[in-house]
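Novice: The sequence and its predicted three-dimensional model are supplied below.
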Amino acid sequence: MQTVEYRKSDILVTEKTARSILSNSKVHTYALNAYNGCEHACSYCYARFMMKYTKHEEPWGQFVDVKTNAAELLKKEVLKKQKGKVWISGTCDPYQPLEKEYEITRACLQVLAEKDWPVIIQTRSPLVLRDLDLFQQFTKIEIGLSIPTGNDRVREIFEPSAPVIDERIKALKELHVAGLRTYAMIAPLLPRTENLVTSLEGVVDYIIVDKLNYHYADHIFKKLNREQYLRKEYFRQAANCIQAECKKRSIECRIVF
């Protein structure tokens, strides 16, 4: 595996030649991760477990491996594998800032569009709007943005390097107005979600709700004396409120815990 390393601000960027790009997934048929690591550096991110495979010593959010040959691999793999839904992405944000420079997610989408494979996208970034032209080439595609809180002060604590909440909602609206199927991931359930459904009305086809399943951010809640937001009672109450608000507005709501 060939590698080239350089630093961009405080991020160690490593360009790598990968051996494969489509992996089997328990969530959808396949997952496609054009990057290992993520510049958004969300404190709670479950994908931190990838560090034991990448062997990085840098803190989470301070390294990104770029799979420079992802699209070339995909061209070969779509000819060999049975067609199935491709999740972009499972362990990284496909539209993190480096994607603006490398356009690897876009190149992979071009391959999938040509073969008309079904795709589901999950991101936190309004950069997703760049590929609106490609999305409209698919027969089956869904685009979702992760929005775990409705409050930017909370977002700054847990997702300091991720785009602001309002920008994510505006991106969803633009995608939805363009006639695309959209969804919001209210996950993990952080504090201050009570107004999210109102903001999402008319801009999503459905909402997915999930709790905080890992413990990477527990220390933040403890430091702020907000451990009540780690309890089962909070997750259940918040999910029930979101579900009730969705029902009022005829929005499909999927609670997955």
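Specialist: Arrived safely. Numbering: from 1, shown residues only.
Novice: From here on, just use CA atoms for contacts and neighbour counts.
Specialist: Fine.
Novice: all strands for this protein, in order.
Specialist: For the chain, the strands defined by DSSP state E occupy 3-8, 11-16, 22-24, 30-32, 35-36, 63-67, 86-88, 119-123, 141-146, 181-186, 206-209, 252-255.
Novice: what about versus this one:
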Amino acid sequence: MTTMPTLFIPHGGGPCFFMDPDGGPADPMWLPMQAYLAGLIDSLLERPKAILLVSGHWEEADVTVHVGSGQPLFYDYGGFPEHTYRLRWDAPDAPEVAMRAKALLEGAGHAVGEERARGWDHGVFIPMMVAVPGADIPLAQLSLRKDLDPAAHIAIGRALAPLRDEGVLIVGSGMSFHNLRARGPQVTPVADEWDAALVDAVTDPDPARRAERVAAWDTLPHAHFAHPREEHLLPLMVALGAGGEGAAVADYRDHVLGWAVSGFRFG
């Protein structure tokens, strides 16, 4: 069995890829991101048997595994057209993957909770509707820790790394830039400078130095402008930690809302 890479993907803004009630194309601004997401599974050497996804939209005091069904979905966005609250992504859940993740995390000394009732949030179902439109890959969701400690989330990823040899694709779903109050072309020069520094840190060829630099994300230029609160960046830490000693590449970059947005692949 092929060792899976790990991914940090942008999940867009709300239901951005599905705004047309008749199923027409997204706003052209979102089309490159949509194309990137649509090609993710085909870019792998082997189709994953399951996905373990960490979304920037779920936080708990302790890292928590979702061991129930992800249905009905959790439409945790507001102010969008009515039809976007009826979107469907009916993939099977993967409780055995969730429990395996829990065992790995507990074995590494992490306190782990379980959750059964919460539906998958839009950090899950929006990008997965694009990446896995057939909804035919089982998925388990993992929360962030509310303390948003970057080194702890890298350690969480490291504990999960054995899943990569078991056919599980580990995905961090967030945004590399996420300041909802700053939009438009005037933001782009600052966003570009932040993005260049982030990409340089994430793709550092030395894995130990890479982890140190990314854990110190808030020392990078314009860090707190890019992320007034860092919950959308923390899934990157998990993906990086799980990626181990392998290569790290930026495999997506584009501009939306005036933001530079990147995606990363590890291992």
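Specialist: Sure, I can see it. Quick caveat: nothing in here was measured; it's all calculated off a predicted structure.
Novice: where does the TM-score land?
Specialist: Here the superposed chains carry a TM-score of 0.27, computed using TM-score structural alignment, normalised by the length of structure 1; 114 aligned residues with a C-alpha RMSD of 5.7 Å.
Novice: Which of the strands of structure 1 sits closest to Lys223 of structure 1?
Specialist: Closest to Lys223 of structure 1 of those, according to C-alpha to C-alpha: strand 181-186, at 23.4 Å.
Novice: got the angle between the closest one and strand 119-123?
Specialist: Taking axes from the mean of the first three to the mean of the last three C-alpha atoms, to 10 degrees, one finds strand 181-186 of structure 1 and strand 119-123 inclined to each other by 40 degrees.
Novice: Give me the angle between strand 181-186 of structure 1 and strand 141-146.
Specialist: 20 degrees.
Novice: following the lengthiest helix in structure 2, which helix or strand shows up next?
Specialist: Longest helix in structure 2 by number of residues (criterion: DSSP state H): helix 188-202. Counting by DSSP states H and E, the element after helix 188-202 of structure 2 in chain order, helix or strand, is helix 207-215.
Novice: Can you name every helix or strand that that next one contacts?
Specialist: For helix 207-215 of structure 2, the elements it packs on are helix 150-160, helix 188-202, helix 234-243, judged by 3 or more C-alpha pairs under 8 Å, 6 or more residues apart in numbering; DSSP states H and E.
Novice: Switch these over to JSON lines; also include distance to Arg265 of structure 2 and mean neighbour count.
Specialist: Shown next, in JSON lines, are those (distance: least, C-alpha to C-alpha, whole Å; neighbours: other C-alpha atoms under 10 Å):
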{"stretch": "helix 150-160", "distance to Arg265 of structure 2": "14", "mean neighbour count": "23"}
{"stretch": "helix 188-202", "distance to Arg265 of structure 2": "10", "mean neighbour count": "20"}
{"stretch": "helix 234-243", "distance to Arg265 of structure 2": "8", "mean neighbour count": "30"}
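Novice: Save those helices as a markdown table, and put in distance to Ala211 of structure 2 too.
Specialist: As requested, those are exported to a markdown table (distance: least, C-alpha to C-alpha, whole Å):
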| stretch | distance to Ala211 of structure 2 |
| --- | --- |
| helix 150-160 | 7 |
| helix 188-202 | 8 |
| helix 234-243 | 7 |
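Novice: Among those, single out whichever gets nearest to Val124 of structure 2.
Specialist: helix 234-243 (12.0 Å).
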